[in-house]
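Kindly return the folded structure for what I paste below:
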Amino acid sequence: MNERTARKVVLMRAIETADTKHEVLSEDDRLYASRSARELANWQAAEGKSEPSLHHFLQQRADLILKRLAERTPAFSSFLHRRPLMPMVAVLLPLLGFIAGAVLDRIGDPHRVDLLSVPLLLIIGWNLLVYLALIVWALIPSKRTGWASPQLLRRLAVGKNALPRKLPAPLAAGLAQYLTDWSMLSAKLAQLRFGRAVHMAAAAFALGAIASLYARGIVNQYAAGWESTFLDAEQVHTMLSVLFAPALAVFPLQGFSLADIQALRFVQEPSPAGGARWVHLYAATLLLLVVLPRIVLAVVSGVRAGRLARNFPLDLGQPYFRLLADRVGASGPAVLRVVPYSVTVDEARHRGLASVAAMVLGEQAQLMLRPSSPYGEDPKDSLRDARLDDAGVAITAVLFNLAATPERENHGAFLDYLVRSTPRGIAVLLDESSLVERGAAQPGFDTRLEERIALWRQFCNYHKAPATVVNLLQPEKYPLDLGSGLALSTAP
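Sure, this is the predicted structure:
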């Protein structure tokens, strides 16, 4: 799935999941989009003599839904036609870099070439420091997307956060969720593209300085020389020999001796000849140490960004997509794996879990119920035989009894272990059936139930595992459909 299709699919998912009451997208709208998209996907599969593709189905369905919403809501149409900031940034940064490089080099005496030119030495030194930082960054693992801030990457990925006015509340909520989802999903792509723009800007900055050197040399005669309070001629010769060694090794340029450096000191009369030699040396050094490496880094970032844009990593194993895949027949039965913690699952509650699996993952969903983990036992021991990275499992859900009181050292430790060990993240099911059976007839029970639910939700959110309340004896009490599926934690 390419980036453009993934963006539409993520937007479709955000709108559908926010529109739980079907206010902006009726059930007929959704069924029509699914039916039409399925027919188109089957037609494409027949043309290619292959199985129906979930990618094609999602693309066609997103196009149909977004087109219908745009026809009904002009404000949403304007949102769809927003232009991203990245293309403009990719053009403006190098342009501004070239201008800044040309202007920076003009600071100082326009009639002389300073062998210890501070602007030119700063350009070279800064870029060498950047290369070192990039090497260190590549060697040190990090969860961050790079040196760019998440706020900057979000702005580049989704543009301004302001939503159009006069949007229905569910549509506005869906767009807000989309901005959050897409900024997270495309952070790596935005970082690569921004890095490419920055590298091109750095190369353009050095090219601007080179162009300025040669442009001034056409209309002015350079007087070459140097001056320093703390450095003598021998030290300057050593430093310049190291600095210009790459240029002298690659290009057939005239070198220099210690006597040349001594003769060019500004305490004597500045030499009106030989300025071109130093212009060529600085230009060649900037080309080798700044322009070419930065262009190579920009090309590498561009290639990686292109590969990522063509194969965007959208996880189609999530409940929303698995249910759609079940409808189009593009995948096998989805599996809901339930991991009870200090909970006894009898036959009635087992049937309730099967109903939850069908609601979330479709009628063909399968339930994988693990043995209950004993209270207080180390999760590594109780889950020793569990393949938590099993790609065939769509959702791994921890089952807690709402009647219990959450404890950080027991329930929390169990959640933390699963969140760390499950690549796709986990869901949490809070079963209220036992608590309701015991206290439904007691005065003030509804208030106590709400307080207990709030306590568990806060506890699970703290452990990065959002919770969903269910009643396994009455699964229909809390319907979990396509728009309100299980909330998954984010795997680290």
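
Going by C-alpha atoms from here, please, whenever you check contacts or count neighbours.
Fine.

contacting residues around the closest residue to residue 173 other than its chain neighbours?
Leaving aside its chain neighbours, residue 173 sits nearest to residue 18 (6.2 Å; criterion: CA to CA, 6 or more residues apart in numbering). Residue 18 makes contact with 170-171, 173-174, 483, according to CA atoms under 8 Å, 6 or more residues apart in numbering.

Give me the most central residue, the protein.
residue 187 (2.2 Å; CA atoms, centre = their mean).

Chain neighbours aside, what residue packs nearest to it?
Of all residues not flanking residue 187 in the chain, residue 153 sits nearest, at 6.0 Å (CA to CA, 6+ apart).

Could you pull out the buried residues of the host helix or strand of the one you found?
Using DSSP states H and E, residue 153 falls within helix 150-158. Buried residues in helix 150-158, defined by neighbour count with 16 or more other CA atoms under 10 Å: 150, 153-158.

Dump those to CSV, plus distance to residue 111.
Below are the buried residues of helix 150-158 laid out as CSV (distance: CA to CA, whole Å):
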residue, distance to residue 111
150, 46
153, 43
154, 46
155, 44
156, 43
157, 46
158, 48
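
among the residues you listed, which two are most distant?
150 and 158 (12.0 Å; CA to CA).

where's residue 130 relative to residue 285, distance?
In this view, residue 130 and residue 285 are 16 Å apart by CA to CA, to the nearest Å.

Comparing those two, which shows the higher neighbour count?
It is residue 285, of residue 130 and residue 285, that has more neighbours when counted by other CA atoms under 10 Å, with 22 against 11.

helices or strands next to the helix or strand hosting that one in the packing?
Assigned by DSSP H and E, residue 285 falls within helix 275-286. Secondary-structure packing of helix 275-286 (3 or more CA pairs under 8 Å, 6 or more residues apart in numbering; DSSP states H and E): strand 112-114, helix 187-219, strand 223-225, helix 233-250.

one more to line up against the first:
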Amino acid sequence: MTESEARNALLLRAFELAPADVVRWTDDDRAWASRAAAEVEGASAAGERFVARRAQLALERLGTREAIVRRAQRGTDWRPWFGWALPAIALAAGLATDAIGPSRQVNVLAPPLLAVMAWNLVVYLSIAVHALLRRSGHPQRGAIARAIARVAQRAIVPGRDRTADDADDASGRRRARRAVIARFAADWTKASARLTAARVARVLHVSAIAFALGALAGLYVRGLVFEYRAGWESTFLDANAMHAVLGFVLKPASLLTGIPLPDVARLEAMRFPETGGERAAPWIHLYALMVALVVVVPRALLALYDRALEHRLARSFPLPAADRYFASLLREHSGEAALVLVLPCHFVPSPQATLTLRAVLGAVFGPTLKLVVAPATDYGDEESVDGALASTPATAVVVALFSASATPEAETHGVFLARVLACRPPGSELLALVDESAFASRFGGSDPVSLRRRDERRQAWKRLLAAHECRPVFVDLERDDATEAGRRVREALDRRIAQPVSA
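Okay, here's the model as predicted:
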């Protein structure tokens, strides 16, 4: 999947996971997109091709209804001009920099070019540390990459939509659409972080080369019309110490060029201000070669590496196949049935409740789902749920089913949920459903007392489940419309929890 295809897939994902009343995209549109993609790509096409084609076709239709789609697509495009503008600025800055100093005297101990080399060595050290952190599983983006990501997010997320009508403003649809695009911006920024970092790193490496070459070019051009003199001065170092320092710094260039480094006596004769030094041309050649060795060559290799990485990621962009949204699409394309394991806690669902539950979950995971309802867990036997989960695959969805007629208790329901969380397969999804059918039979009226009882019971369940970082979905499995209940379940599964769960 290419970068643009992955971007389209994530953008469509943000719209399809949005509440139904926020965007102009219906279940019929979703079904059409899947059918059209299957017809274009063929039933035997790879899953990624199906997802990419579906996103392309869907966004073409959605773009005619939501102008914000086009803006989001344009806002995530890489700006190629950045790749030449920054190096051009760096080259100009290097040309304008006096790499020797205004006095035309070259202090061989501390020319500005030495600072350029030292800075680049610090950069190489930071790159090595970053690579080690990435290998250890703690990747960190650079400050510049983070800044560019923030700018990109602001470019994607729209400001005030001046074309929005008053009805949209009154209903809050504009604000809701902003939230959809903000979600896409956050998802895309995270998914493309490595690609963005490679691009930024490549541009910075080329810019460092441009600055160094500009500084050297300016130095040699000035050397044609001005005479530079080389010498040294120091408060703490004598000629012997200087000889050792210069041997360490310039020895590689001396070996490559054949330009000999001065001995102690010659260094003593170059000391400022007692002497006027000597012609600086050999020293300029030595430092120019060292800049090439320390800056130009390593930066060029790093730029080539990042360019290759950028090319590979842009042509083969990794999408999280384990994500429920994409896993569902891939399952739909392959015809594979979703496995849903229902674990009733302390009650046995009625036959009608089981039929409704299948319809509700079928609206979310497809009508071909494989529904397995485990035997109900008895009071005091909460740990028996371990056996039901022992052979469950990681691709399954686990549903913890509670009855609202029971008063939620940490010692029973809480223990049951804790066991489910501890024993479910890694990577599997957990859905907490609270069936209100029995409770509604007793307190299902619309009078204030019944409504208060229902709200109090819901709050009690929310508090209990929040202690285990779960959000419940309340559904009446005897009376609710399966399609509407399925929508609530899907929204609960799709919801990103940005803050700790609280009651």
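
Could you get me the TM-score between them?
Remark: TM-score between the superposed chains equals 0.79 [TM-score structural alignment, normalised by the length of the first structure]; 477 aligned residues with a CA RMSD of 4.1 Å.

Three-state assignment for residue 340 of the second structure, please.
Three-state call for residue 340 of the second structure (DSSP: H, G, I helix; E, B strand; the rest coil): strand.

Helix 233-250 and the helix holding residue 285 of the first structure, what's the angle between them?
70 degrees (axes from the mean of the first three to the mean of the last three CA atoms, to 10 degrees).

hang on, the earlier thing: and the residue nearest to the centre of the first structure, what's its match in the second structure?
In the second structure, the residue paired with residue 187 of the first structure according to TM-score structural alignment is residue 193.

what's the distance between that match and residue 144 of the second structure?
In this structure, residue 193 of the second structure and residue 144 of the second structure are 12 Å apart, going by CA to CA.

How about residue 229 of the second structure?
Counting by CA to CA, the separation of residue 229 of the second structure from residue 144 of the second structure is 39 Å.

Have a look at the two and say which one is more surrounded.
Neighbour tally, residue 229 of the second structure and residue 144, criterion other CA under 10 Å: the higher count belongs to residue 229, 19 against 13.

residues touching the equivalent of the more buried one over in the first structure, list them.
Counting by TM-score structural alignment, residue 229 of the second structure corresponds to residue 223 in the first structure. Residue 223 of the first structure makes contact with 111-113, 270-275 under the criterion CA under 8 Å, 6+ apart.

and if you look at residue 403 of the first structure?
Going by CA under 8 Å, 6+ apart, residue 403 of the first structure touches 432, 434-435.

again, but for residue 265 of the second structure
residue 239.

ranges for the strands of the stretch 251-400 of the first structure?
335-340, 366-369, 395-401 (DSSP state E, counting those that start in this stretch).

Next, format those strands as CSV and append distance to residue 424 of the first structure and mean neighbour count.
What follows is the strands of the stretch 251-400 of the first structure, written out as CSV (distance: least, CA to CA, whole Å; neighbours: other CA atoms under 10 Å):
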stretch, distance to residue 424 of the first structure, mean neighbour count
strand 335-340, 12, 23
strand 366-369, 16, 18
strand 395-401, 8, 23
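
What's the local residue count around residue 59 of the second structure?
Residue 59 of the second structure, neighbours per other CA under 10 Å, totals 22.

what do we get in the first structure for it?
Correspondence of residue 59 of the second structure to the first structure, assessed by TM-score structural alignment: residue 66.

did I read that right, its match in a strand?
No. In this structure, residue 66 of the first structure is helix, not part of a strand, as judged by three-state DSSP.

Would you mind measuring from it to residue 8 of the first structure?
Noted for residue 66 of the first structure: a distance of 8 Å to residue 8 of the first structure, by CA to CA.

likewise residue 267 of the first structure?
For residue 267 of the first structure, the distance to residue 8 of the first structure - CA to CA - is 68 Å.

before we move on, what about residue 254 of the first structure?
Distance of residue 254 of the first structure to residue 8 of the first structure, computed by CA to CA: 59 Å.

Please, which helix or strand holds the nearest residue to residue 16 of the second structure once chain neighbours are set aside?
Distances taken as CA to CA, 6+ apart put residue 25 closest to residue 16 of the second structure, at 7.3 Å, once the chain neighbours are dropped. For residue 25 of the second structure, there is no host helix or strand (DSSP H and E).

and residue 25 of the second structure, how many neighbours does it have?
Residues near residue 25 of the second structure, counting by other CA under 10 Å, number 19.

Contact partners for it?
Shown in contact with residue 25 of the second structure (CA under 8 Å, 6+ apart): 15-16, 62.

hmm, try it at 10 Å
By CA atoms under 10 Å, 6 or more residues apart in numbering, the residues touching residue 25 of the second structure are 15-16, 18-19, 58, 61-62, 65-66.

Filter those residues down to the buried ones and hand me the PyMOL line.
Buried subset of these, written as a PyMOL selection, criterion 16+ other CA under 10 Å:
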select buried, resi 15+16+18+19+58+62
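
Can you show me which of the contacts of residue 25 of the second structure carry over to the first structure?
Shared with the first structure under both residues aligned by TM-score structural alignment, their matches' CA atoms under 10 Å, the contacts from these are 15-16, 19, 58, 61-62.

what ranges do the helices span in the stretch 301-450 of the first structure?
319-328, 347-361, 379-382, 413-421, 433-439, 445-462 (DSSP state H, counting those that start in this stretch).

on contacts alone, who are the packing partners of the second one?
Read that as helix 347-361 of the first structure. Secondary-structure packing of helix 347-361 of the first structure (3 or more CA pairs under 10 Å, 6 or more residues apart in numbering; DSSP states H and E): helix 319-328, strand 335-340, strand 366-369, strand 395-401, strand 426-431, strand 467-470.

looking at the ones you listed, which is closest to residue 239 of the first structure?
Closest approach to residue 239 of the first structure among those is made by strand 426-431 (58.5 Å; CA to CA).

how far does the closest one sit from the chain's center?
Its chain's C-alpha centre and that of strand 426-431 of the first structure lie 27 Å apart, by CA atoms, centre = their mean, to the nearest Å.

returning to that earlier point: who wins for neighbours among the contacts of residue 403 of the first structure?
When neighbours are counted by other CA under 10 Å, residue 432 leads the contacts of residue 403 of the first structure with 22 neighbours.
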